[in-house]
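Asks: Quick one, fold the following:
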Amino acid sequence: MAPVGWINDPNGFVYFQGEYHLFYQHYPYDSQWGPMHWGHAKSKDLIHWQELPVALAPDQVYDKDGCFSGSAIEKDGLLYLFYTGHVVEKGVTYQTQCLAISTDGIHFEKSANNPVIDAQNLGDKGDIHDFRDPKVIQHDEAYYMVVATKTASDEGRILMYRSADLLTWDFYSILLQGNKDQGIMWECPDLFHLDGQDVLILSPIQIKQAGLEYQNISSTMACLGQMNWQTGELKVETFHEMDFGFDFYAPQTTLDAKNRRVMIAWMQMWDRNMPTHELGHHWAGSMTLPRELHVREGRLIQKPVSDYYRELEYLYGFENISVEAKPVTFHKLIKDNTYLHLVVDLSQTASFEIHFAKSKNEGIIYSYDATTSEFSLSREKSGYQITGKEAQPLNKRRVKVPLIDNQLVLEVFRDTSSVEVFINGLATMTSTFYEIEKGEDISFVASEKAVIGSFEVGRVKISD
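Replies: Presented below is the predicted three-dimensional model:
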């Protein structure tokens, strides 16, 4: 979380000069969205972060109303930030792609040639009023930029530009275009190669619901396939929603020092009320834990970066707990900083439920239905109500996840106002919640008999 103010999309996530740098969309003067700056933090281990001065502020004619999202790349010992210059003239938005360069990763100078991609470079390939979020990558000897825009009929479109030096850019291709069911605009594209597949992740606005997928008004989608670098087109073989919670948007990845593909997302959602703003806490928005990505059976799989396990302090451990219709409750185990690992045998029951951070009247509810293989997360009875622009109130979501040898394996990272849930190594659910009553209990109940084989509770060690 930022020390104060509003944050949204992660920007410029990069490993540079021995440290991870994470920039983010930031309005430092209020806990609601305003003219965007680039906030900045750095870390040596992805766990302990140091706040740095604002890296970019809207102070030029081409970015006077906001330095919107973008990315970072290193070249010849310099750090290049690419971002969208946002300008509003007489109520009409114009967006172009801009560049700032740094020798130390902290102080940045905007290019005298900004914008490096403007309406002339865009031509009729997209909409200059919705043209944003450049992600720059290197392939072979060239640099490529993927940028989000849309068609004249409001379909998402990702464009690709090419450069030899990061300074001069030429249009290369339409990388991918969506259809009417896939949202009115795509945002925050990121293209990378992983485990033999080419992967494009993006964030569709107002994507149409499809079964259990895409129930938030805006969402994230992973498109997996094969890239044709000669034509600049991605042939998509499979695509799916990336996270089945309520608060996961605009993910961005980097290749880290260990050659891992690591991702961070904004842990919030557009068009929702923000209790921290409404309560006068002077901050809004946060980032997910860094997650390592892999491709498995045509799906993009997420897991916590392994570095976290070295920082875990295990506090309690239990084994072979039998759970039936009468709740089994453990008191005062769930704190603001809690790690939970749970392995449950569900071979003898149709349903299993966990009441997490439970108080007298509140709590997050996780449940598994063995008849449908669906895991659900509910924040319906957890603190301040969070509402959005979805057609129906949305505070419970489900995801289909098969058991492993009749077992449910859960990892939960709980911070003060968020939970990140990893389910059988196959799916994730990310959610914020803002308690009214402090809840520290955890309770288990099953329709028949479930056996908790192992139940561990710990916390991430935090230096004073």
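Asks: contacts and neighbour counts: CA atoms only from here.
Replies: OK.
Asks: Test my guess that Q95 contacts P134.
Replies: No - look at Q95 against P134 with Cα atoms under 8 Å: they stay out of range, at 11.2 Å.
Asks: So between the two, which is more surrounded?
Replies: With neighbours defined as other Cα atoms under 10 Å, Q95 and P134 compare such that P134 has more, 32 against 27.
Asks: tell me which element the more buried one falls in.
Replies: Using DSSP states H and E, P134 sits within strand 132-139.
Asks: ok, then the element right after that strand?
Replies: strand 142-150.
Asks: any idea which helix or strand carries the residue sitting nearest the centre point of the chain?
Replies: The centre of the chain sits closest to A265, judged by Cα atoms, centre = their mean, with a distance of 2.1 Å. Assigned by DSSP H and E, A265 falls within strand 261-266.
Asks: Pretty sure the residue nearest to the centre of the chain sits against A250.
Replies: Yes - between A265 and A250 there is a contact under Cα under 8 Å: 5.7 Å.
Asks: Return every residue with contacts to both of those two.
Replies: Listed as contacting both A265 and A250 by Cα atoms under 8 Å, 6 or more residues apart in numbering are 9-10.
Asks: circling back to that earlier point, who touches both of Q95 and P134?
Replies: Counting by Cα under 8 Å, 6+ apart, the contacts common to Q95 and P134 are T84.
Asks: So which elements touch the strand holding A265?
Replies: Judged by 3 or more Cα pairs under 8 Å, 6 or more residues apart in numbering; DSSP states H and E, the packing partners of strand 261-266 are strand 5-16, strand 249-255, strand 291-296.
Asks: Distance from the longest one to the middle of the chain?
Replies: Yep, that's strand 5-16 we're talking about. Remark: strand 5-16 is offset 11 Å from the chain centroid, using Cα atoms, centre = their mean, to the nearest Å.
Asks: Now show me the structure for the sequence below, then we'll compare the two:
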Amino acid sequence: MGVTIRFIWGFPLLIFLLPTLNNFDGRDGGAMASHKLHFVEHTENLVEVKQVYRTGYHFQPKKNWINDPNAPMYYKGFYHLFYQYNPKGAEWGNIVWAHSVSTDLINWIPLEHAIVPSKPFDKYGCWSGSATILPGNKPVIIYTGIAKQKSKPGYQVQNYAIPANYSDPYLRKWIKPDNNPIIKPVHQNVSSFRDPTTAWFNNGHWKLVIGSKNNYRGIAYLYRSRDFIKWTKAKHPFHTKSDVGMWECPDFFPVSSKGTNGLDTSAIGGDVKYVFKASLDMTRFDYYTIGTYDLVKDKYIPDNTSVDGWAGLRYDYGNFYASKTFFDPIKKRRILTGWASESSTASEDIAKGWAGIHLRPWFCDSNFETDREYEDEQFFVMANTPQSYRFGNPATMSRHCLFYTVVDLYH
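Replies: Purely as a prediction, here's the structure:
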């Protein structure tokens, strides 16, 4: 404010997921069970949606507008994906947190909306955010709410939401406690203060980063908390860079410099490097650096060989924005997905009845590569998950965008 995913609806989906999703409502011939899955409005009345140019494998709802992926996570046997969605049309507006679940990152079923504008702290918008799994396997979402204050239109605050029932593997209902917001802007740009990251834990505190700007300087503010409710801003920014504009949808995560497995967001150690990603509002692309994390000062420092800002490394050189990663604890990998707004005009989107897709999910391989042509600049490999299909050719690799390995989302 990509990953081969196939959105399948109706009977084929029921056949595939019947062994696991045992609580369909029977509307499409599926089995009845004690727990009903409530389908949402974007699965119905689809005759007006034009199917030309729709994808076969990418994640997208049947109609209307979709943008940022939010709070992807794994919980009790299911992958959860939340996303910015307009239930009323194929243009940006009326944004809610839509919610879908999957057992394989390919076949998805939509549930009822998880977070919708309803409280003073998010009445004018429920924008992007992230999920953190707290001790006891308890997920919590922190997201940006758009509130309204006198003389401060577009006032952005950070709120949290928790499941109404932790025993529900589908996490169908979410509660926004009344003690929100938990983070407010203080001496910051109140209309550019958004998109909190997944939190990590060290030195007795939970920590997260929020994107912002001061004129054309991109800023990532770090906040600390002992209880996940009371948050305090660090004295100095976590990271900052001039002449880049707003840092939207920041992401921060560790990668192993020796192993190939993904790492939990709270992982630390001598063999750990760190990736900081920002989505630049000025260019509408995602850029990242590799560096170190000073645990004492709570600051991120890009390596000398890792160019910062819009001249640096990009996740993808196509239409790719607002990406988000999460750690898959079952397969020990870090999965990344992002949003593509495509190239159609707003009027064309309205005419066809849908807009936007999510790109194929990648895993972030921690095997670092060195590009001798570019002064030994290092980058980490992002690839489609291994051993099934090949999406590209190693001969076409660039130092900026690597997705040349194979994909296997079933293993």
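Asks: care to give me the TM-score?
Replies: The TM-score (TM-score structural alignment, normalised by the length of structure 2) is 0.69; 311 aligned residues with a Cα RMSD of 2.8 Å.
Asks: matching residues in structure 2 for the strand holding A265 of structure 1?
Replies: The aligned range for strand 261-266 of structure 1 in structure 2 is 334-339, by TM-score structural alignment.
Asks: with structure 1 superposed, average distance for the matching stretch?
Replies: Compared with structure 1 after fitting, stretch 334-339 of structure 2 has a mean deviation of 0.7 Å; criterion: mean Cα distance after the TM-score superposition for structure 1.
Asks: tell me which residues of that stretch are tucked away?
Replies: Across stretch 334-339 of structure 2, burial judged by 16 or more other Cα atoms under 10 Å covers 334-339.
Asks: those helices in the stretch 351-464 of structure 1, which residues are they?
Replies: Read by DSSP state H, counting those that start in this stretch, the stretch 351-464 of structure 1 holds no helices at all.
Asks: returning to what we had before: mind giving me a markdown table with the helices and strands packed on strand 261-266 of structure 1 and columns for mean neighbour count and distance to M160 of structure 1?
Replies: Listed next are those as a markdown table, based on neighbours: other Cα atoms under 10 Å; distance: least, Cα to Cα, whole Å:
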| stretch | mean neighbour count | distance to M160 of structure 1 |
| --- | --- | --- |
| strand 5-16 | 26 | 18 |
| strand 249-255 | 24 | 17 |
| strand 291-296 | 17 | 23 |
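Asks: okay if I get those strands as TSV plus distance to T149 of structure 1?
Replies: TSV is the format used below for these (distance: least, Cα to Cα, whole Å):
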stretch	distance to T149 of structure 1
strand 5-16	17
strand 249-255	15
strand 291-296	26
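Asks: What ranges does the stretch 1-150 of structure 2 have for its strands?
Replies: For the stretch 1-150 of structure 2, strands defined by DSSP state E, counting those that start in this stretch occupy the ranges 64-75, 78-86, 96-102, 109-115, 126-134, 138-149.
Asks: could you dump those strands to CSV with distance to P177 of structure 2?
Replies: Listed next are these as CSV, based on distance: least, Cα to Cα, whole Å:
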stretch, distance to P177 of structure 2
strand 64-75, 18
strand 78-86, 19
strand 96-102, 17
strand 109-115, 12
strand 126-134, 15
strand 138-149, 12
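Asks: just to revisit the earlier point, tell me which of the helices and strands packed on strand 261-266 of structure 1 sits nearest to H341 of structure 1.
Replies: strand 291-296 (16.7 Å; Cα to Cα).
Asks: The spatially closest residue to Q138 of structure 1 that is not a sequence neighbour: neighbour count?
Replies: In space, and not counting its chain neighbours, Q138 of structure 1 is closest to Y144: 6.1 Å by Cα to Cα, 6 or more residues apart in numbering. Using other Cα under 10 Å, Y144 of structure 1 has 23 neighbouring residues.
Asks: In structure 2, what residue corresponds to Y144 of structure 1?
Replies: Here Y144 of structure 1 is matched to K207 in structure 2, going by TM-score structural alignment.
Asks: Wait, that match touches S225, no?
Replies: Yes - using Cα under 8 Å, K207 of structure 2 makes contact with S225 at a distance of 6.5 Å.
Asks: Report the separation between the residue nearest to Q138 of structure 1 and M160 of structure 1.
Replies: Counting by Cα to Cα, to the nearest Å, the gap from Y144 of structure 1 to M160 of structure 1 is 7 Å.
Asks: How about Y27 of structure 1?
Replies: Y27 of structure 1 is 29 Å from M160 of structure 1, by Cα to Cα.
Asks: what's the answer for Y24 of structure 1, then?
Replies: From Y24 of structure 1 to M160 of structure 1 the distance is 23 Å (Cα to Cα).
Asks: still on that earlier bit, could you list every helix and strand in contact with the helix or strand following the strand holding A265 of structure 1?
Replies: Downstream of strand 261-266 of structure 1, the first helix or strand assigned by DSSP H and E is helix 275-278. When contacts are defined as 3+ Cα pairs under 8 Å, 6+ apart, helix 275-278 of structure 1 packs onto strand 283-284.
Asks: Help me confirm that the residue nearest to Q138 of structure 1 comes into contact with L159.
Replies: No - checked against Cα under 8 Å, the pair Y144 of structure 1 and L159 is beyond contact range at 10.1 Å.
Asks: Aligned counterpart of H281 of structure 1 in structure 2, please.
Replies: The alignment partner of H281 of structure 1 in structure 2, by TM-score structural alignment, is K352.
Asks: Going along the chain, name the strands of the stretch 351-464 of structure 1.
Replies: 351-358, 364-369, 374-378, 396-400, 407-415, 418-423, 427-432, 441-446, 450-460.
Asks: correct me, but M160 of structure 1 touches I174?
Replies: Yes - look at M160 of structure 1 against I174 with Cα under 8 Å: they come within range, at 6.1 Å.
Asks: hey, what's in contact with both of those two?
Replies: With Cα under 8 Å, 6+ apart as the test, M160 of structure 1 and I174 both reach G232.
Asks: Between those two, which has more neighbouring residues?
Replies: Neighbour count, other Cα under 10 Å: between M160 of structure 1 and I174, M160 has more, with 22 against 19.
Asks: host element of the more buried one?
Replies: Using DSSP H and E, M160 of structure 1 sits within strand 156-163.
Asks: right, and the helix or strand after that strand?
Replies: Per DSSP H and E, the first helix or strand lying C-terminal to strand 156-163 of structure 1 is strand 170-177.
Asks: and the angle for that next one with strand 156-163?
Replies: 150 degrees (axes from the mean of the first three to the mean of the last three Cα atoms, to 10 degrees).
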